[in-house]
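>>> Need coordinates for the following:
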Amino acid sequence: MSIIKQMDSKLANMIAAGEVVDRPASVIKELVENSIDANATIITIEVLDMGMQSIIVTDNGDGMDFTDAHLAFNRHATSKIKDESDLSHINTLGFRGEALAAISAVSKVTLRTRQENQEGIQVEYHGSHLISEGSATLNKGTVVEVKELFFNTPARFKYIKSDYAERAAIIDIFDRLALANPKIRFTLKMDDKTIKETYGTSDFYHLIDQIYGSKMTKDMTIFEETVQKIKIIGYLLSPQIARSRKKDISIFVNGRYIKNYRLIQAVIDGYHSYMMVGKYPIALIHMEMDPSLLDVNVHPQKYEVKFVNESMLSYHIETLIKEALNKKTHQIPEALNRIRKDENEKYTPQSLEFGENLVQEKNDGNDYQKIQKIPDFDFVGVFSGTYLLFQNEDGLFMMDQHAAAERIRYEHYYNSLANPNHTIRSLLMPRSLDLTIEDMEVISQHTKSFESYGFIFNEDTDLIGLPVWILDTEVDLAIETMVSMLAENSKIDLAVLRDSLAKDISCKGAIKANKSLNQNEINNILKDLRQCKNPYTCPHGRPTVIKLSHYDVERMFKRVV
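Now for the predicted structure:
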């Protein structure tokens, strides 16, 4: 006797609902995506009791006829794809035909809809069962009301989190949908109170202000590039606006918000050395590409996407962010309460080589103009033996001499290590190093790696040749750093080695705090810092210079209120 039986549609829908609908926020996501696919330009979301009592999504989209209003509640009924070939060219947010079927399986749903020049229609489903149908009065578009979510699956309630967590999840999905669709006007109401609203004007400055708060676009960097027919637009908020979590890094592909660890990491790496370790930026990356280059049919909630060449895409995103941040003239942090709280040889600037002090940016006439990243100011003294004080008509500037020297040396060594084919200077006498037996074994196993950087050893593991870019006082430190990295990894990651070696040498060899500097050394620090691509932070993300405006000073002395 056969023990395998065909599952009835109601039970199948309830099982599918567990994949598609796990909390009120996921209901909102699915309904709003349907509205977007219906060409809506105005979408309103109303929530009562964090969505457990009711969720209403209203749009001015195309609407449905009588037949489609019923078919929409059937599992795998969709207008988005018709055959196998459509799966590789998906241009819509929804396509699986599961959303309404899954939602209606675990709630009470009323759908009212009207097409242009047609009568309105209303259908009502409770737990996948049709309860009523008839006419309705409404403007063109669709209204979906979801009541008593999980009324027939009480076990699901134990997975619902606190009111605060559910509220945060609803606001988060609203933010992602709004940021992905700047041309649509969105409104979110919770318990009859308007929480957020966007204008649908395609103005990203206004949009980001509405989502993240006013003045968040101050010092925002924007770039737009096309790489191998993939259009990439980045909206990078100021590195001074740091977050403790990665959640404010948003990736969008063809208007779809996605979660992709590798691309998020590319954004973080792009901000490298602009932010403290453990801090993350607010950044939006929009990509437009041929649908055949990605697969969105990976997970029922459609957050996961597979790309044809993900490693190439992540490389370009990281590179574009670095270039955009380095080209821009950023604001120097102002006022002490705005500074992020997370936290031996003489300086010889003539031995370091840098590029141009001034960066090039396009003006409105498509010509390039040179902009100085660090303003002109006059040296006035030293505070606490560590902070160099400068002033101009804008206020008082404090420079951390150690952080500034770190940045200068970091960029020197980072640039020097960019090309492994270094000019080598031979030593008249072999130079012995303080190495352990284990260190010498590492060197002997990776002789070619050391040679590629210009470090030449003889059979006794003594140095007989050095790259011209390194100072004699820092040879031991460089060898120590390279030995440590080679001992931990079977092969060298050039990018990681380049960055780590530059950081170690720059940090340990930079001017220390409380070290007395003469006027010539101070002038050289300022001169060389101005030559850096990123003169604003040390390699670890700490600020090199902060500003105390005249207003801040006068306020401290109660001259202004």
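
>>> When you work out contacts or count neighbours from here on, use the C-alpha atoms and nothing else.
OK.

>>> Next up, the contacts around the most centrally placed residue in the chain.
For the chain, I249 is the residue whose C-alpha lies nearest the centre (C-alpha atoms, centre = their mean; 3.1 Å). With contact taken as C-alpha atoms under 8 Å, 6 or more residues apart in numbering, I249 is in contact with I264, V267, P281, I282, A283, L284.

>>> Spell out the residue ranges of the strands in the stretch 401-550 of the chain.
With strands called from DSSP state E, counting those that start in this stretch, the stretch 401-550 of the chain shows them at 424-431, 456-457, 463-467, 545-549.

>>> Tell me which of these sits nearest to T187.
Closest to T187 of those is strand 545-549 (C-alpha to C-alpha; 38.9 Å).

>>> Could you give me the buried positions within that closest one?
Neighbour-count burial for strand 545-549 flags V545, I546, K547, L548, S549 (criterion: 16 or more other C-alpha atoms under 10 Å).

>>> doesn't N392 make contact with the last one?
No: in this structure S549 lies outside contact range of N392 using C-alpha atoms under 8 Å: 9.8 Å.

>>> I'd like the structure of this one too, to check against the first:
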Amino acid sequence: MLNVIQLLPDSIANQIAAGEVVQRPASVVKELLENSVDAKAKSIQVIIREAGRNLIQIVDDGVGMTETDARMSFERHATSKIRSSDDLFRIRTMGFRGEALASIAAVAQVEMRTRRAEDELGTLIRIEGSDIKAQESISCLPGTNLLIKNLFFNVPARRNFLKSNSVEMRHIIDEFQRVALANPEVGFSLFHNDQEIYNLPAGKLSRRIIDMFGKSYREQLNYCEEQTPYVTVRGYIGKPESAKKARNEQFFFVNNRYIKHNYLHHAVVGAYEGMLPEGSHPFYVLFVDIDPSHIDINIHPTKTEIKFDDERSVYAIMMAAVRKAVGMYNLAPSLDFDSDVNFLSGGRSSGSKSSDDSKSGDVPSSVPRPVTPSWMMGSRLDDKPKSERATFRSDSLDKAAGSSFDIPKKPSTENWQALFDGLSSSQDAKPAAEPGDWLNSVKPAPSTASNEGAENEAVTIGSRANQLEAATVVEDENIVQIQNRYLLAPIKSGIMLIDQKRAHERILYEQFHAALTKRNGVSQQLLFPKTVTLTPVDFQLALDLREDLTNLGFQFDELGQNTFVIRGVPTLTMGENEEELFANLLAQLRAETGRLKLDRAESLARSLARRSAQRYVTRLSSTERKALVDQLFASSNPSYTPGGEPVTTLLTLDKIAGLFR
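Below you'll find the model as predicted:
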């Protein structure tokens, strides 16, 4: 029997390794950028053509390589950073496994020029599919110049699985941003199809963030730092009011290496507890410096996931650091004891002193004294006649002077009959006890007391107004609205509960999807066109989706670098901030890229419907309630949102009866 096990040829082994390391063009950009950073480059230039399919070029001014090192760098497991097994636990550089260049050369046409500053000549190496085609001495600039041409040229199946140019370019920009943020002391530039996307000079981290994300971030950045013997946390966090719906501007770096860590993200969000709107995510760029022996970075091929030997301590320190920054920079609501927050401008100051206080030397004058509101001061106003008190109160409100608490100790019941003005005629026209009148058993107490004795008697305010409100709710086509969020519709088998916002999302999705499919979206022209500046990633996404966005009803034109002028928006989105609508829609689309395998029309309709439905938590009239229910049940799937969340639920008569047992 013949032996069946044999060693793989190097070319096939390299292609298998490339399957882990080189998943898409962005993987190549990441590996080569990290190599340039490890080479101590001060300036790195990235040139991309056709989203990396045709060309990826990385030019740096690092230390360069000798001829032998240049040749050895393309061998598998060849590295300059590991000498013993102990080195694996002291890694502080990026690339160290020695697989990147070998894997890239196995699935692309590679050309490398490199020279050390002290050498007169450099080295040129050409490789195609792991085969060395040329190696010679040339004249070149110090540093390394790597060209990756025709990625996956010898693996057509992998090339066919690449996404559109816009999607692949967004992944490249994401990797570029992560490396650039981790190394603000290095200058970076990025070009795509001869168009400059980023030009980031070397500088401080805050400057890097502003150059990368825009000048609007200048006002929302707040420094965060916490040092302990075990770990140090530093970086910048954003203000709660600048939080966005999409979670795509959040960065963790451990020893300057970008990572994804949901546990640490939970710590940051927990520090913002009570300050973020529902569904919003804060901006942060946070660095964790820790001894490499306390972490394991070899649990994922791309090294974006790590493990800490004491995650709870890192979690607590991270949360404490962010909370400290939130408090230090007055991000949270706080009391200002130096200003008069309890009284209007014409009233007494919280820092004023009485004559008695001025004589006492117990408390320094710089310490504000508490002020007792007039309603706690007993007889000063209560001793006044009733007419004077009413006059004083009226004058205080009209002139916006004095304390907002300057009211009599006992509430006045003068003119209480005015509460029922206009109700008597309604009561005469309608019987008090109608079918469905839930509160008709409560009757107002008759007024038999004189005005002089009104203050000394307990006055019961009748519920006729409540009776009218209850009757009106029941008559609203039998559809009741609760807290502007839910609708209750009685049906034969019980009560149907409808989530108002989700119902709007389902209805809007059907309309947006129909507009995209039929290409007949209605646009509302803006009287004054709006300009919106986007990130390079979102700008590229908008260009790629221009046709679909136009079919929805958006009308926009390019206006300079990363800027659009919006001339029209879909009719169904009127009333929203046009710039926020456009920018948040693109950010949401980018965040969901690759999460679900959806076509463009489906993804766009879902995102816009979810975005627009946020504003439908509002009071609805009787006609609007009925129209909402009718449109919901005319849709293709009234029970669920496009994302699979339930829209309706049924309380049967048996369930309702069970609640009373």
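
>>> one step back: export the strands of the stretch 401-550 of structure 1 to JSON lines and tack on distance to K328 of structure 1?
As requested, the strands of the stretch 401-550 of structure 1 are exported to JSON lines (distance: least, C-alpha to C-alpha, whole Å):
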{"stretch": "strand 424-431", "distance to K328 of structure 1": "35"}
{"stretch": "strand 456-457", "distance to K328 of structure 1": "40"}
{"stretch": "strand 463-467", "distance to K328 of structure 1": "32"}
{"stretch": "strand 545-549", "distance to K328 of structure 1": "16"}
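
>>> Can you say which of these is nearest to Q118 of structure 1?
strand 545-549 (63.5 Å).

>>> and the following helix or strand past that closest one, which stretch of structure 2?
Where DSSP states H and E defines the elements, the next helix or strand beyond strand 545-549 of structure 1 is helix 550-556. Helix 550-556 of structure 1 corresponds to no residues in structure 2, going by TM-score structural alignment.

>>> Pull out the buried positions in helix 550-556 of structure 1.
Going by 16+ other C-alpha under 10 Å, helix 550-556 of structure 1 has these buried residues: D552.

>>> In structure 2, where's the longest strand?
The longest strand of structure 2 (DSSP state E) is strand 523-533.

>>> Check which helices and strands it sits against.
Applying 3 or more C-alpha pairs under 8 Å, 6 or more residues apart in numbering; DSSP states H and E, we find strand 523-533 of structure 2 packed against strand 563-570, helix 578-591.

>>> and the aligned residue in structure 1 for N165 of structure 2, how many neighbours?
Matched to structure 1 by TM-score structural alignment, N165 of structure 2 sits across from D163. Number of residues near D163 of structure 1 (other C-alpha atoms under 10 Å) recorded here: 12.

>>> thinking again about what came up before, now distance to H192 of structure 2 and mean neighbour count too, for the helices and strands packed on strand 523-533 of structure 2, in TSV please.
Listed next are those as TSV, based on distance: least, C-alpha to C-alpha, whole Å; neighbours: other C-alpha atoms under 10 Å:
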stretch	distance to H192 of structure 2	mean neighbour count
strand 563-570	17	20
helix 578-591	19	19
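
>>> Next, the contact list for the spatially closest residue to I258 of structure 1 that is not a sequence neighbour, please.
Among residues not flanking I258 of structure 1 along the chain, Y303 sits closest, at 4.6 Å (C-alpha to C-alpha, 6 or more residues apart in numbering). Going by C-alpha under 8 Å, 6+ apart, Y303 of structure 1 touches Y257, I258, K259, V296.
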